[in-house]
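J.: got a sequence here, can you model it:
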Amino acid sequence: MHVVATAGHVDHGKSTLVRALTGMEPDRYAEEQRRGMTIDLGFAWTTLPGGATLALVDVPGHERFVGTMLAGAGPVPAALFVVAADGGWMPQSAEHLAALDALGVRHGLLVVTRADLAPPDAALAQARARLARTSLGELPAVAVSAVTGAGLPELRAALDRLTAALPPPDAAAPVRLWVDRAFTVTGAGTVVTGTLGAGTLRTGDTLDLGGRSVRVRGLQTLGAAADRLEAVARVAVNLRGVDRAGVRRGDALLTPGEWAPAQVIDVRVHPPTAGRPNGAGPAAGSVVGGLPPHPILHVGAAAVGARVRPLGGDVVRLRLERPLPLRAGDRALLRDPGTRVGAGDGGSAGLILGVTVLDVAPPALTRRGAAARRAADLAAVDLTAVDLAAAGGRPGLAGELRRRGLARRADLRRWGVDPAGAEPVAGDWLADPAHWAALRERAAAAVERWQAAHPLEPGMPVEALRHALGLPDRELVAALAGPALLVADGRVRPAGSAGPALPAPVAAAVDAVLADLAAAPFAAPEAHRLAALGLGPRQLAAAVRAGALLRVADGVVLAPGAVERAAEVLGCLPQPFTLSAARQALGTTRRVAVPLLELLDRSGVTRRLPDDRRELA
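T.: Okay, the predicted model is just below:
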């Protein structure tokens, strides 16, 4: 199936054409039919000579319903642009053309209707001149009369050629179905409709609707039920357990986990070309400077108020009134709701402006000059890489990582960047190579500074290094260590180092303790002696980590090798032996003998018997 929006002219001309082409009435309301004015979106379909099915979205032409027109045209890849032979170019024509141009629509067909009432040549030439200066360019054209049927066969043949030239949709893409209508069907519940531009819907699918999990109860397309629908298609989705009051035009049905609702976005503003001689428009800077502070952003079927912050050049930051599921590369438009693209020769350009979304998760701008630096950074984004008409339609991975430094693979996908083929540095984290190399250097320097400031510590805590480098995840610290750093026991220290060297005062105090122990190896120094030497708990811990002392218990330290020496002494005793015998043989007190024997038990040197005597193991 192919979907085309009909736009460009007063309503009775478009609706009459749709009726003649499809045999269906696109105006659903009695008031629309009575007044000859389309108020809401209309839908009809037909089978083309080549066998393809074509669905038409008939959008309102009246200036009061421009928001509704944009809701219908936004998700549609091609336009049937209609002007009347007896009316020529109209204010509505300028308005619709400005919107299509802002959205970057490149595929379409020009139709001159009411050719039975006036020669079509003048209207045809006038419309072609204006279309040629926009994204639509030089469209094929057909003159028809819905009354006499003249030109309708040629129109059908032209539509066959148009649909054959449309780019193929991606049926494997995640679903983003913009809701353009919601209603209740007795016995079925809530039904929403929209244009499925990419992806596949199936009965039973679980989708996301505004943060709520919803189930697809049934599917229809063009009045027929289906179990599975692939893009591009007009679809009606029956939702299970959803109240009609909880769905509005502009909501979106989404594949869960594949979209990140964005409320702050950075976009590039495109100067208008519609209605300008030779396609020339105002400079980007002057266009941005002329933006209203609170325009409406139209994307898909959504219309959301926004607040504008110019960053520099053609780049602005938008803060939306509510989050939208957007991706980098999406094309949208900004409209000033207080004015209209008006009269005369093409209207007042600048009131409807196209934008390309560059970033849906931009960094905060907190420092002086941050806005200008951000604009310069985004100026490097190649517009052709994010143009929806270009292959892929998304920004490149290398450039995105260069701007972010680090990003998760899943987040990049949700933001609109394809991470395929990239090797993660840790978990699902991807990194810009230059940024990663700089982080390695900073990590080594940070650990060195920490060791200098904390000479008694066994290394820099992993969490402290994470904060120092501004890393979002602890696993990145371990990945950064590489050959220069070692991560162990929650600490980071230089690789190949058993720990920091003892400061000179601590080393001298340890030497004094070892001298005392040389004469009496198991007469551990008392607390007052350790205090006099300046060996508090931190200093003793550092000496133990360095291997200069052996910790037997809190405040009880002996020389390295004391375990082996104690085993030699106790081996000379009659087996088994008592605590008292061991204490006397070792020449020490119960303060030392009790924890020392327990240490020997844990080390497997001795074995404690049921009667509390011990023997060498």
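J.: hey, let's count contacts and neighbours off CA atoms from now on
T.: OK.
J.: my read: Ala431 touches Pro419, true?
T.: No. Using Cα atoms under 8 Å, Ala431 is not in contact with Pro419, being 11.1 Å away.
J.: if you count what's nearby, which of the two comes out ahead?
T.: It is Ala431, of Ala431 and Pro419, that has more neighbours when counted by other Cα atoms under 10 Å, with 23 against 19.
J.: quickly note the distance from the spatially most central residue of the chain to Thr356.
T.: The chain has Trp415 as the residue nearest its centroid, 2.7 Å off, counting by Cα atoms, centre = their mean. Distance of Trp415 to Thr356, given as Cα to Cα, to the nearest Å: 14 Å.
J.: which residues do these two both contact?
T.: Taking Cα atoms under 8 Å, 6 or more residues apart in numbering as the criterion, Trp415 and Thr356 both touch Ala328.
J.: pull the contacting residues for Asp227.
T.: Counting by Cα under 8 Å, 6+ apart, Asp227 touches Arg202, Thr203, Gly218, Leu219.
J.: how many residues are close by the second one?
T.: A count of nearby residues for Thr203, using other Cα under 10 Å, gives 17.
J.: now for the helix ranked longest in the chain, which elements pack on it?
T.: What stands out as the longest helix in the chain, according to DSSP state H, is helix 433-453. Counting contacts by 3 or more Cα pairs under 8 Å, 6 or more residues apart in numbering; DSSP states H and E, helix 433-453 packs against strand 460-461, helix 462-469, helix 475-481, strand 491-494.
J.: how about this one, so we can line them up?
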Amino acid sequence: MTSRTSVVATAGHVDHGKSSLVRALTGRDPDRYEEEKRRGLTIDLGYAWTEVSGAGTVAFVDVPGHERFVPTMLAGVGPVPVVLFVVAADGGWMPQSAEHLAALDALDVRHGLLVVTRADLADPDPARAAALAHLRRTSLGDVPAVACSAVTGGGLDDVRAALAQVLGNVAAPDPAAPVRFWVDRSFSVTGAGTVVTGTLAAGTVAVGDEFVVGGRTVHVRGVQSLEQSVERVVGVARVALNLRGVDRRDVRRGDALLTPGTHVRTDVVDVRVELPDLPAELVVHLGSAAVPARVRPLGGVVVRLQLRTPLPLVVGDRLLLRDPARHEVLGAAAVLDVLPPALRRRGAAAARAGELAEVLVDGQGPDLASELRRRHLVRGATLRAMGVPVAGRPVVGDWHADPAWWEAQRARVPEVVRDHRARDPLQPGPTLEHVRRTLRLPDLDVVTALVADPLRVRAGRVVERTDDLPPAVERAVAAVLADLATSPFAAPDVERLRDLRLGRSELAAAVRAGRLERVAEGLVLAPGFRDRAVAALRAVPQPFSLGEARKALGTSRRVAVPVLEALDASGATVREPDDRRRLR
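T.: As a prediction, this is how the structure comes out:
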């Protein structure tokens, strides 16, 4: 959409007061069910919108106020950054007002407007003073306050003006952010199929986009925002998406559409909770999801939550915790680790709490250095899915390592070689697989990257380097590797090899020595070219053509064709019937 849209949740007080206010501001009825109209009680989430001078289009999510519908209220408030907090002049501060405020505080909502309704029935000042005192002690802090009457219309212009001012202070979210679109409704439309609605908090959704929901891949057939069909919409916005690839019964409130490769869908999470006496079981709320969880204290403020169903999480997420037995919002938990290790040894829980003490200190976000110190070795794709910013060059392929741990493993390789030679002197050295198992490494390429002088890899074994290349050949190979350091797939052509006096026998010796890797006859690249190719092709829309691959690799057809054939042979890529490929 070309103009900015803001989304505001209305919460805090008796339902007919909130709904009447939204109805008076927008001219639209947020109550969708006859029972809601008959009883004056909001049962489900309601939606309405209008144009507000100085703020553009403003959409309202009207949430239930009754204590029986707190989970529904949280589903509506969860993804929304601004709240219209409503109290009635003739009712004042109510128990549900306190519960709604506790939820907003736990969600760390920082932008809001207090509206005292029914000002035609009572003096609004006492209710306003009491409500401001409560709000001041929460994440909302000091908020502007306005009194109005939905019946007489008095003060509604003041509400609009104050709301425009509040919305003007809210920073626009990143349109390029990964999408985590929480579904609050799912239904079928004849001739269209599955439609889901929700609040897009950040990022962009467009027709044709691909998302993952509950392990399924879905495609967006159509996009609507405020009942208008659009090609794309940018958060924050109320959105309806027509999906292809999923049945309505397989996507429901609490599910989330995710940008592929982002967020970790997990049922075990370590969190920081600065709350005393947590119950053994509680409910975790995030976005529109509500998931029961078991609580395992690890030590201090660190707690492990075992979720009944997985949630898509990143480090730094803020979870709302609620005690369903006492119908009470307990507070918030900050996500520290979405891929925590199993705790099997005595004392492991306390050690784990100590490890996590450095995470999210003083409100800081996820930190690459601390993640690497704990995990030692992890793929960049995993870090990005966890919400951890990735910087620096990987040690090999997409693997990133803690520098101190990496050097310690490199120092252990010669020990493994010596121990193996002592046990089996007839072998030139241990296999790469033997070294991998001994050092408990995840990948043979990692072993190869750890091998350094005076060791080398030959015929799948780690051996002492006894057959160095002749000086002239070594200098020529070094020149080739220098060229490839800046352009990894700019393989030397016939003339370049001739200038360097690298003939067939010299190239074969360089390949045997592990200095170069043969891709095809007369075509060599630096060792590990397959990993570098896979990393480059991850940025290409899948599946991809030869031309798209050639562009991503920054090379010619002469090199791209055998490189892709090598990836096919290794199983890294799959060839489609139309000759396009995709990463496995």
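J.: got a TM-score for the pair?
T.: Once superposed, chain against chain, the TM-score is 0.77 (TM-score structural alignment, normalised by the length of the second structure); 464 aligned residues with a Cα RMSD of 1.6 Å.
J.: could the contacts of Asp227 of the first structure go into JSON lines alongside distance to Ala507 of the first structure?
T.: Formatted as JSON lines, the contacts of Asp227 of the first structure follow (distance: Cα to Cα, whole Å):
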{"residue": "Arg202", "distance to Ala507 of the first structure": "74"}
{"residue": "Thr203", "distance to Ala507 of the first structure": "75"}
{"residue": "Gly218", "distance to Ala507 of the first structure": "79"}
{"residue": "Leu219", "distance to Ala507 of the first structure": "79"}
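J.: closest one of those to Arg19 of the first structure?
T.: Here the nearest of the contacts of Asp227 of the first structure to Arg19 of the first structure, counting by Cα to Cα, is Leu219; it sits at 25.4 Å.
J.: apart from its neighbours in sequence, what residue is nearest the closest one?
T.: Val237 (4.9 Å; Cα to Cα, 6 or more residues apart in numbering).
J.: which position in the second structure aligns with the one you found?
T.: When the second structure is aligned by TM-score structural alignment, Val237 of the first structure is paired with Leu241.
J.: from Gly208 of the second structure, how far out is that match?
T.: Counting by Cα to Cα - Leu241 of the second structure and Gly208 of the second structure are separated by 11 Å.
J.: enumerate every residue touching the alignment partner in the first structure of Val271 of the second structure.
T.: Aligned by TM-score structural alignment, Val271 of the second structure pairs with Val267 of the first structure. Going by Cα under 8 Å, 6+ apart, Val267 of the first structure touches Val315, Val316, Arg317, Leu318, Val355, Thr356, Val357, Leu358, Asp359.
J.: kindly reformat these as JSON lines containing distance to Leu596 of the first structure, secondary structure and neighbour count.
T.: Shown next, in JSON lines, are these (distance: Cα to Cα, whole Å; DSSP: H, G, I helix; E, B strand; the rest coil; neighbours: other Cα atoms under 10 Å):
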{"residue": "Val315", "distance to Leu596 of the first structure": "72", "secondary structure": "strand", "neighbour count": "28"}
{"residue": "Val316", "distance to Leu596 of the first structure": "72", "secondary structure": "strand", "neighbour count": "24"}
{"residue": "Arg317", "distance to Leu596 of the first structure": "69", "secondary structure": "strand", "neighbour count": "23"}
{"residue": "Leu318", "distance to Leu596 of the first structure": "70", "secondary structure": "strand", "neighbour count": "21"}
{"residue": "Val355", "distance to Leu596 of the first structure": "76", "secondary structure": "strand", "neighbour count": "27"}
{"residue": "Thr356", "distance to Leu596 of the first structure": "74", "secondary structure": "strand", "neighbour count": "25"}
{"residue": "Val357", "distance to Leu596 of the first structure": "70", "secondary structure": "strand", "neighbour count": "23"}
{"residue": "Leu358", "distance to Leu596 of the first structure": "68", "secondary structure": "strand", "neighbour count": "30"}
{"residue": "Asp359", "distance to Leu596 of the first structure": "65", "secondary structure": "strand", "neighbour count": "24"}
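J.: ok, of these, which one's closest to Glu457 of the first structure?
T.: Asp359 (43.0 Å).
J.: what span of the first structure lines up against stretch 172-183 of the second structure?
T.: Against the first structure, stretch 172-183 of the second structure falls on residues 168-179 (TM-score structural alignment).
J.: make that stretch 398-415 of the second structure, sorry
T.: Going by TM-score structural alignment, stretch 398-415 of the second structure sits over residues 428-445 in the first structure.
J.: if we can go back for a sec, could you single out the most deeply buried of the helices and strands packed on helix 433-453 of the first structure?
T.: strand 491-494 (a mean of 23; mean count of other Cα atoms under 10 Å).
J.: how far does it sit from the chain's center?
T.: Relative to its chain's centre, strand 491-494 of the first structure lies at 34 Å (Cα atoms, centre = their mean, to the nearest Å).
J.: again, but for stretch 372-385 of the first structure
T.: With Cα atoms, centre = their mean as the basis, stretch 372-385 of the first structure stands 18 Å off its chain's centre.
J.: buried ones in it?
T.: Neighbour-count burial for stretch 372-385 of the first structure flags Ala372, Arg374, Ala375, Leu378, Ala379, Val381, Leu383, Ala385 (criterion: 16 or more other Cα atoms under 10 Å).
J.: mind putting those into CSV with secondary structure and distance to Gly72 of the first structure?
T.: Formatted as CSV, these follow (DSSP: H, G, I helix; E, B strand; the rest coil; distance: Cα to Cα, whole Å):
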residue, secondary structure, distance to Gly72 of the first structure
Ala372, helix, 36
Arg374, helix, 34
Ala375, helix, 32
Leu378, helix, 31
Ala379, helix, 32
Val381, coil, 30
Leu383, helix, 26
Ala385, helix, 26
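J.: ok, so of those residues, who is nearest Ala122 of the first structure?
T.: For these, the nearest to Ala122 of the first structure is Leu383 (36.5 Å; Cα to Cα).
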